[in-house]
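Student: quick one: sequence plus predicted model below, questions after.
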Amino acid sequence: MQSISPSQFDTWLADAVQQSPGVTPAVLDVREPWEQQTASVKAAGFDLIAMPMRSVPARYLELDRSRPVACLCHHGARSAQVAQFLVQNGFSAVVNIHGGINAWSQQRDPGVPTY
């Protein structure tokens, strides 16, 4: 499983679009609903899908296995576990956003609150 930093996200997104023409990449936010309400990324060029980590084993089949997915959480630990789970279940284009939304705020969008 590959990890990217938020500062590498634009490169990953461009590569994902090029490698999967006609397929919109997704950021899979695996944080709890209260966390998503506290701070969230703005979807631009990708779909933002909220699926708390605890619900992933029951819901992962809602995702297209061929769709590029970048997993996101608070600091990167939960999203790394989810990314590994997806890879083990046949997803081929999955990355973890290392540092999570906290790093996203620091590296990409200071308008995203930290908590």
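Tutor: Looks like it arrived, so ask away.
Student: from now on I want contacts and neighbour counts done on CA atoms only, so please keep to that.
Tutor: Will do.
Student: pull the contacting residues for the residue positioned nearest the centre of the chain.
Tutor: The centroid of the chain falls nearest to Cys71 when counting by C-alpha atoms, centre = their mean (2.5 Å). Residues in contact with Cys71 (C-alpha atoms under 8 Å, 6 or more residues apart in numbering) are 27-30, 79-80, 82-83, 94-97.
Student: same thing but 7 Å
Tutor: 27-29, 79, 83, 95-97 (C-alpha atoms under 7 Å, 6 or more residues apart in numbering).
Student: next step: those residues restricted to helices.
Tutor: Residues of those located in helices (DSSP state H): 79, 83.
Student: highest neighbour count among the contacts of Cys71?
Tutor: Counting neighbours by other C-alpha atoms under 10 Å, Ile97 leads these with 30 neighbours.
Student: take a look at this one as well, against the first:
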Amino acid sequence: MLTQVSPAQFQAWLAAHSNDSALPVVLDVREPWEIAQASIQGEGFELRCIPMHEIPGRLQELDPDHPIACLCHHGARSMSVAAFLINHGFEDVSNITGGIDAWSLTADPSVPRY
């Protein structure tokens, strides 16, 4: 199922998945230069960085048994990737709405905006 999670709701999303046997994954689908500008930090999840255009060729690097929250700059690319994952058999996929820009504004102001 595809859900929407705002940056403000992310800690609750993590808590809801903390009892799972698989560590939740934040899948950052931005380009490497974007990740160099701003990235999220935290505990309780694995950060995986795979640019959107590389997802189809690197799908085997993602485990469908792990909850995944997709992240991009504003939320459009991550929404596309989340839908792609759902269409390829992943069941617990979320989109972080507003992307890292909203993350900076509402969850962690230390994350630079670009």
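Tutor: That came through, no problem. Not measured: the values here are computed from a predicted model.
Student: could you get me the TM-score between them?
Tutor: TM-score of the superposed chains, computed with TM-score structural alignment, normalised by the length of structure 2, equals 0.96; 113 aligned residues with a C-alpha RMSD of 0.7 Å.
Student: tell me the SS of the residue nearest to the centre of structure 1?
Tutor: Secondary structure for Cys71 of structure 1, judged by DSSP: H, G, I helix; E, B strand; the rest coil, is strand.
Student: that one pairs with which position in structure 2?
Tutor: With TM-score structural alignment as the matching criterion, the partner of Cys71 of structure 1 in structure 2 is Cys70.
Student: tell me the spacing between His88 of structure 2 and Ile55 of structure 2.
Tutor: Here the criterion is C-alpha to C-alpha, to the nearest Å. By it, His88 of structure 2 lies 11 Å from Ile55 of structure 2.
Student: and the two? which has more neighbours close in?
Tutor: Counted by other C-alpha under 10 Å, His88 of structure 2 and Ile55 do not tie: Ile55 has more neighbours, with 17 against 12.
Student: in which helix or strand does the more buried one reside?
Tutor: Here Ile55 of structure 2, judged by DSSP states H and E, is contained in helix 55-58.
Student: and the strands in structure 2?
Tutor: For structure 2, strands defined by DSSP state E occupy the ranges 2-5, 25-28, 46-49, 68-71, 93-96.
Student: burial check on Glu46 of structure 2, number of neighbours?
Tutor: By the other C-alpha under 10 Å criterion, the neighbourhood of Glu46 of structure 2 contains 14 residues.
Student: that one is in contact with Asp28, isn't it?
Tutor: No: using C-alpha atoms under 7 Å, Glu46 of structure 2 makes no contact with Asp28, being 10.5 Å away.
Student: what lines up with Ala15 of structure 2 in structure 1?
Tutor: Under the alignment (TM-score structural alignment), Ala15 of structure 2 pairs with Ala14 of structure 1.
Student: could you check how far its match is from Thr38 of structure 1?
Tutor: The gap separating Ala14 of structure 1 from Thr38 of structure 1 is 28 Å, by C-alpha to C-alpha.
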